[in-house]
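Student: here is a sequence with its predicted model. Questions after.
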Amino acid sequence: MAEENANKILALLTVYLSREFSNSKSFGESVMGHTVNAHGEDYEFYLRVTPPPGGIWDSETLVIARIGFKDRRRGYGRNFMEFLVECASTLGYSKIGMECTNENSEAFGRRLGLQGHGPHNHLLGTVFNVACTLDRKQKTKEFTNMSL
């Protein structure tokens, strides 16, 4: 089940990356057990899909173990979280986690409604809450643009 879900997410991720980073060279996407790895000139992702039992994450959690973008503050992180919400909903995940966050990724996760989870700066939130936060932020942005 874990590797099957990882392959499904990899297929969706490949489409997402080609759409989002059409001018970027991809260095590789791969699945190894319950992990998905993708990196290119402009991005790097490492996801834990259906984490193994007995750890801090349960099987209903889609975990971002690493996320990075060459250019920051361009909306790539937000777009990626929208993508993960879609994947999580499609594949039946109810939670999204971020593993071992640093100052920047923790601030990003908290803005999206994730909360502290266990040791080592982990964050966790429900897919529903993240989707609501993303939707609320989008509506605020649209209203602000209309007001200008």
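Tutor: Looks like it came in fine. Just so it is clear, the model here is predicted, and its values are computed rather than measured.
Student: drop to CA atoms for contacts and neighbour counts, all remaining ones
Tutor: Noted.
Student: so what touches stretch 7-15?
Tutor: Applying Cα atoms under 8 Å, 6 or more residues apart in numbering, the external contacts of stretch 7-15 come out as 29, 30, 31, 36, 87.
Student: so what's the last one up against?
Tutor: This means residue 87. By Cα under 8 Å, 6+ apart, the contact list for residue 87 reads 9, 12.
Student: check which helix or strand covers it.
Tutor: Taking DSSP states H and E as the definition, one finds residue 87 inside helix 76-91.
Student: now do the buried residues in that helix.
Tutor: Within helix 76-91, the residues scored as buried using 16 or more other Cα atoms under 10 Å are 76, 77, 80, 81, 82, 84, 85, 86, 87, 88.
Student: included below, for side-by-side comparison, is a second structure:
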Amino acid sequence: MKEIEKFCDDLNSFLVGRFNYKESLAHADLSNNISAKRKAYDLYLRYKPKPIYWKEDTIVIARIFFHKTKVGSGKSFLKFLVEHSNKYCYKYIAIESMNENSKQFSDKFGFKEYKEPKNAIISIKKLRNILENYE
């Protein structure tokens, strides 16, 4: 099984546990993009894209939506990504093409602007520290 497929399995386990579905639908395409969409969430990730634009070993959140907001789903998702970073050898998490909501989310967790105002990035090390000290 390829690494990205194993990551999707772990992501599916997280989503099933968090949102109480019997199954999740996270899957990868041939370009190493991952999508997971149900009524409660809509996620689209770029799994370690080639380091043309983003830093090497980055997971890029291209779309993040949770039906219920302000209940900790975004924070839990970031914790999931941090907890699995060693297993899958990525060092950064980025958010691309942010809207106002995702900009507030990225600011809340210490992401910094990357190359243009609508993109942000943070190292796993820094995010881990922020999450450990977050109330």
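Tutor: Nice, I can see it. All figures in this text were calculated on a predicted structure; none of them were measured in a lab.
Student: TM-score of the superposition?
Tutor: Structural agreement between the two chains, given as a TM-score (TM-score structural alignment, normalised by the length of structure 2), stands at 0.91; 134 aligned residues with a Cα RMSD of 1.8 Å.
Student: could you dump the buried residues of helix 76-91 of structure 1 into TSV and include distance to residue 44 of structure 1?
Tutor: Shown next, in TSV, are those (distance: Cα to Cα, whole Å):
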residue	distance to residue 44 of structure 1
76	11
77	11
80	11
81	14
82	17
84	15
85	18
86	19
87	18
88	19
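Student: so which residues of structure 2 form helices?
Tutor: Secondary structure of structure 2, counting by DSSP state H: helices at 3-19, 73-83, 85-88, 100-108, 124-132.
Student: post-alignment, the last one versus structure 1, mean distance?
Tutor: This means helix 124-132 of structure 2. Here helix 124-132 of structure 2 is compared with structure 1 after superposition; its mean distance to the aligned residues, by mean Cα distance after the TM-score superposition for structure 1, is 0.6 Å.
Student: residue in structure 2 matching residue 15 of structure 1?
Tutor: Alignment of residue 15 of structure 1 against structure 2 is given by TM-score structural alignment, with residue 13 as its counterpart.
Student: what's the match for residue 28 of structure 2 in structure 1?
Tutor: Residue 28 of structure 2 maps onto residue 31 in structure 1, by TM-score structural alignment.
Student: that match against residue 4, yeah?
Tutor: No. In this structure, residue 31 of structure 1 sits apart from residue 4 without contact. The criterion is Cα atoms under 8 Å, and the distance is 9.6 Å.
Student: max-length strand in structure 1?
Tutor: With secondary structure taken from DSSP state E, structure 1 has its longest strand at strand 61-69.
Student: trace that one over to structure 2 and give me the residue numbers.
Tutor: With TM-score structural alignment applied, strand 61-69 of structure 1 matches the range 58-66 in structure 2.
Student: got the contact list for that stretch?
Tutor: Among residues not part of stretch 58-66 of structure 2, those counted as contacts by Cα under 8 Å, 6+ apart are 40-49, 73-74, 90-97, 102.
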